[in-house]
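Participant: model this:
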Amino acid sequence: MAEAVFVLTGAGVSAESGLGTFRDAGGLWRRFDPMRLATPEAFARDPAEVLAFYDLRRRGVVAAQPNAAHRALAEAQARLAARGGRLFLCTQNVDDLHERAGAEAVHMHGELLKTRCQACGGIHAQHGDLGVDEPCPACGRAGGLRPDVVWFGEMPKHLDRIDEALRGSDLFVAIGTSGSVYPAAGYVAEARALGLRTCELNLEPSDNAHLFDLVRYGPASEIVQEFFR
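Facilitator: Reported below is the predicted structural model:
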């Protein structure tokens, strides 16, 4: 195993925990219109509808449990750290299953179990439903809280930190990603340009599978454990 590993995870790593993916045949965006539910304009137009959708997703996250893939990544992160290495875990997922498995992760698309106040910018834990008129715990303004997730048309989070980590790695591993959402889908090409080895662990080939040096396909709970053993 390399000593500086960059791992990118997508919805596929949480699928076996009962959380839906987004773009496959039964994916979330096949059943719901993202332009009505996941944009700043949608929230401004009908905050009650948007919050109800995210309440439903939040309940699913709270009820879910980490699976063997989450635990394998947490264990690999701890093993590498113990011998002076590093596993930088960058996730596109807005759930907290990596953390509940014991890992530290950078959430480039935000976190569903947090809210952000549009008035003061304060970020707060949110495990229950979020009412339209709920006041901000910091500034007291009502009606300004939104899920702290990245909507369509918004800039992903922590891009500078992610870029620095990628440049300091010697192995890039993508797990459970579609390879269709940028900028995350471009990381494998950037990794190759930097001279990193690249590996895809996925249920089926992603849109950019041809860019990986090594590919392994199957359920994440099986192949992630095998790879990081």
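Participant: Only C-alpha atoms from now on, for both contacts and neighbour counts.
Facilitator: Will do.
Participant: In this protein, which helix is the longest?
Facilitator: helix 47-63 (DSSP state H).
Participant: Quick check: what element follows that one along the chain?
Facilitator: Next along the chain after helix 47-63, taking DSSP states H and E as the criterion, comes helix 68-82.
Participant: chain center to that next one: distance?
Facilitator: How far helix 68-82 lies from its chain's middle: 17 Å, per CA atoms, centre = their mean, to the nearest Å.
Participant: could you point out which element follows it?
Facilitator: Heading C-terminal from helix 68-82 (DSSP H and E), you reach strand 86-91.
Participant: And the contacts of that next one?
Facilitator: 3-10, 76-77, 80-81, 104-109, 162, 165 (CA atoms under 8 Å, 6 or more residues apart in numbering).
Participant: so what secondary structure elements neighbour the next helix or strand after it?
Facilitator: The helix or strand immediately downstream of strand 86-91 is helix 97-101, counting by DSSP H and E. In terms of contacts (3 or more CA pairs under 8 Å, 6 or more residues apart in numbering; DSSP states H and E), helix 97-101 is packed against helix 68-82.
Participant: Proceed likewise with the subsequent sequence, for comparison:
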Amino acid sequence: MKNLVFLTGAGISAESGIKTFRDADGLWEGHDIMEVASFDGFEKNPALVLDFYNQRRKQLLEVQPNKAHEIIADLQQHFNVTIITQNVDDLHERAGSENIIHLHGELLKARSVVNEDLIYDWKTDILEGTTNDKNHQLRPHIVWFGEAVPEIENAVKIIEKADIIVIVGTSLQVYPAAGLIDCADKAKHFFYVDLNPAETSYFRKKIKVIPKKASEGMMELKELLKELS
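Facilitator: Below is the predicted model:
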């Protein structure tokens, strides 16, 4: 089977009720991004940062995958599907997708502030004083601004082998994810599903644009993809 790679972002989860990364004014639900998405912000006000992600985690547990997530999972019957997502939710997994790379971490995991390799499944609040068995404070397993993106090398390897690439709900303007599409030398077909087709103007690939929200666009695209399988 052909290798089909999805690059997904906030736009695919928005229909499930997950708010997009930031508003037009640069704030994330009323917070300056660096206050809640950097290690400096965490050191200055850990209670604020932990509460922010506790609220995001609670919200995630209340929502469900939407039709776009489900269609991508169904395409595993026709392709070797890998998802490279900038999202920290688990909606792709809950829809049934199996091969997922989370570039920016996972909201339903926690990790030690002392050893980043000590990672735990986590669905409840993380508070100041929430520790592992080594007495290390825990933090959200999220890649904050200024931190390395551990999965980027794996993502590059997947992109290099892709026959078809579909971008859903992301303009790929945040690095290092923004550079991934330039590694897709083998791919013959590129598709972009989003309500903002103008954001494809800087891509250096010939891309077929489907200017619809994720669920509607994926319903249209799935038949085109099956013809390419």
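Participant: Give the aligned equivalent of W122 of structure 2 in structure 1.
Facilitator: Alignment note: W122 of structure 2 maps to Q126 in structure 1; criterion TM-score structural alignment.
Participant: now for G169 of structure 2: what does it line up with in structure 1?
Facilitator: Per TM-score structural alignment, G169 of structure 2 is aligned with G176.
Participant: is it true that G17 of structure 2 touches V63?
Facilitator: Yes. With contact defined as CA atoms under 8 Å, G17 of structure 2 reaches V63; the gap is 6.6 Å.
Participant: Out of the contacts of strand 86-91 of structure 1, which sit inside helices?
Facilitator: A76, Q77, L80, A81, I162, A165.
Participant: counterpart of the fifth one in structure 2?
Facilitator: It refers to I162 of structure 1. Matched by TM-score structural alignment, I162 of structure 1 corresponds to A155 in structure 2.
Participant: one step back: which one of the ones in helices among the contacts of strand 86-91 of structure 1 is nearest L203 of structure 1?
Facilitator: For these, the minimum distance to L203 of structure 1 (CA to CA) is 20.5 Å, reached by A76.
Participant: what's near enough to touch that closest one?
Facilitator: L87, F228, R229.
Participant: Only the buried subset of the ones in helices among the contacts of strand 86-91 of structure 1, as a PyMOL command please.
Facilitator: Burial among those is assessed by 16 or more other CA atoms under 10 Å; the matching PyMOL selection reads:
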select buried, resi 76+77+80+162+165
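Participant: thought E16 of structure 1 was touching G218?
Facilitator: No. The criterion here is CA under 8 Å, and E16 of structure 1 misses it with G218 at 11.7 Å.
Participant: which one of these two has more residues nearby?
Facilitator: Using other CA atoms under 10 Å as the criterion, E16 of structure 1 and G218 rank with E16 on top: 18 against 14.
Participant: didn't I33 of structure 2 look like it was pressed against F21?
Facilitator: No. Applying CA under 8 Å, one finds I33 of structure 2 not in contact with F21, separated by 9.2 Å.
Participant: Longest strand in structure 1, please.
Facilitator: Ranked by number of residues, the top strand in structure 1 under DSSP state E is strand 110-117.
Participant: next SSE after it?
Facilitator: Next element after strand 110-117 of structure 1 (DSSP H and E): strand 123-125.
Participant: give me the stretch of structure 2 that whatever helix or strand comes next after that next one matches.
Facilitator: The element immediately downstream of strand 123-125 of structure 1 (helix or strand, assigned by DSSP H and E) is strand 145-149. Matched against structure 2 by TM-score structural alignment, strand 145-149 of structure 1 falls on residues 138-142.
Participant: Ok, stretch 46-65 of structure 1 next?
Facilitator: Using TM-score structural alignment, stretch 46-65 of structure 1 corresponds to residues 45-64 of structure 2.
Participant: May I see the buried residues of the matching stretch?
Facilitator: Buried-residue list, stretch 45-64 of structure 2, by 16+ other CA under 10 Å: P46, L48, V49, L50, D51, Y53, N54, R56, R57, L60, Q64.
Participant: Which of those residues sits closest to L108 of structure 2?
Facilitator: Nearest to L108 of structure 2 among those: R57, at 6.8 Å, using CA to CA.
Participant: Verify the stated contact: that closest one with A110.
Facilitator: No. Between R57 of structure 2 and A110 there is no contact under CA under 8 Å: 11.2 Å.
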